[in-house]
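[1] Sequence plus predicted model, see below.
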Amino acid sequence: MRIPCPICGMRDLREFTVRGAALPVPDGAVWNAAWDDYLHNRDNPAGESRELWYHGQGCGAWLVVTRDTVSHAVAGAVLAGGDAR
């Protein structure tokens, strides 16, 4: 599988580490149901998914990669930022 790093171009999967689903972080610092859901509950969809990937063997950027979890086809990648983490 090849991942299109916005900084380095097309790179091999082995240069990256996947963190998991790219979900918006809940507002506030007080523990509540939204934080519990964010930390402990995940969907496991078949099909298109947005995930956080770290380009540790390259530029060191965090990316949001859109890929199909069935075929592993990568639709694209953008630099992570804001509520993508």
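    It's in. Residues are numbered from 1 along each chain as shown.

[2] CA atoms for contacts and neighbours, from now on please.
    Fine.

[3] any chance you could map the helices in the chain?
    All helices of the chain, identified by DSSP state H, fall at 33-40.

[4] in it, which spans are strands?
    According to DSSP state E, the chain carries its strands in the segments 2-5, 9-12, 17-21, 48-54, 62-68, 74-79.

[5] what's Gly56 in contact with, if anything?
    Applying Cα atoms under 8 Å, 6 or more residues apart in numbering to Gly56 gives the contacts 15-17.

[6] Same check on Phe16?
    53-57.

[7] I'd like to know which of those are buried.
    53-55 (16 or more other Cα atoms under 10 Å).

[8] now, which of the residues you listed sits nearest Val65?
    Trp53 (6.7 Å; Cα to Cα).

[9] these two touch, right, the closest one and Leu63?
    Yes: with contacts counted by Cα atoms under 8 Å, Trp53 reaches Leu63, the gap being 5.2 Å.

[10] hmm, back to that, with distance to Asp83 as extra columns, can I get the buried ones among the contacts of Phe16 in JSON lines?
    Output for the buried ones among the contacts of Phe16, formatted as JSON lines (distance: Cα to Cα, whole Å):
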{"residue": "Trp53", "distance to Asp83": "15"}
{"residue": "Tyr54", "distance to Asp83": "16"}
{"residue": "His55", "distance to Asp83": "19"}
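
[11] next up, a second structure to put side by side with the first:
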Amino acid sequence: MLILTCPACGIAADETELHPGGEAHVARAGPHASEEAFSDYLFSRENPRGVHFERWRHAMGCGKWFHAARCTVTLEIFGTYRADCTAPPEALLERIRAARPGWSWRDFK
């Protein structure tokens, strides 16, 4: 069972109190985007074996959205952070790199 700490209210909640929201940090297609760009936005997602950044909602608690970094193989939770962040915090990325030497993910700008 996953237990994630909501960064908004600080409560450690198990997955029955949360609602998954898919991959975090997905570039949204604007209203004037091409059909191809909109299709990519809807259907193209990373599905890595390993560390993954996801969106979660504390549905049975404060109701806030947040992001979590976890391993899809071992279910290890590396940390959570607020949903208004455009990239994972550097401290979280360092924690992941320390646990998974050689790990890399997309570049955040």
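    Perfect, I can see it now. Here the structure is a predicted model, which is why all the values come from computation and not from measurement.

[12] Can you give the structural similarity as a TM-score?
    Here the TM-score for the pair of chains, by TM-score structural alignment, normalised by the length of the first structure, is 0.83; 84 aligned residues with a Cα RMSD of 1.9 Å.

[13] what about the aligned partner of Glu76 of the second structure in the first structure, how many residues close to it?
    Alignment note (TM-score structural alignment): Glu76 of the second structure maps to Ala73 of the first structure. By the criterion of other Cα atoms under 10 Å, Ala73 of the first structure has 15 neighbours.

[14] Ala80 of the first structure now?
    Neighbours around Ala80 of the first structure, by other Cα under 10 Å: 18.

[15] In contact with it, which residues?
    With Cα under 8 Å, 6+ apart, Ala80 of the first structure has these contacts: 52, 61-64.

[16] contacting residues for the nearest residue to Cys71 of the second structure once chain neighbours are set aside?
    Spatial nearest neighbour of Cys71 of the second structure, excluding adjacent residues (Cα to Cα, 6 or more residues apart in numbering): Val51 at 4.2 Å. Listed by Cα under 8 Å, 6+ apart, the contact partners of Val51 of the second structure are 69-72.

[17] Grab the nearest non-local neighbour of the match of Glu76 of the second structure.
    Spatial nearest neighbour of Ala73 of the first structure, chain neighbours left out: Arg67 (5.5 Å); criterion: Cα to Cα, 6+ apart.

[18] quick revisit: which of the contacts of Ala80 of the first structure also appear as contacts in the second structure?
    Here is what carries over to the second structure from the contacts of Ala80 of the first structure, by both residues aligned by TM-score structural alignment, their matches' Cα atoms under 8 Å: 52, 62-64.

[19] that older thread, the residue nearest to Ala73 of the first structure reaches Ala75, doesn't it?
    Yes: using Cα under 8 Å, Arg67 of the first structure is in contact with Ala75, at 5.4 Å.
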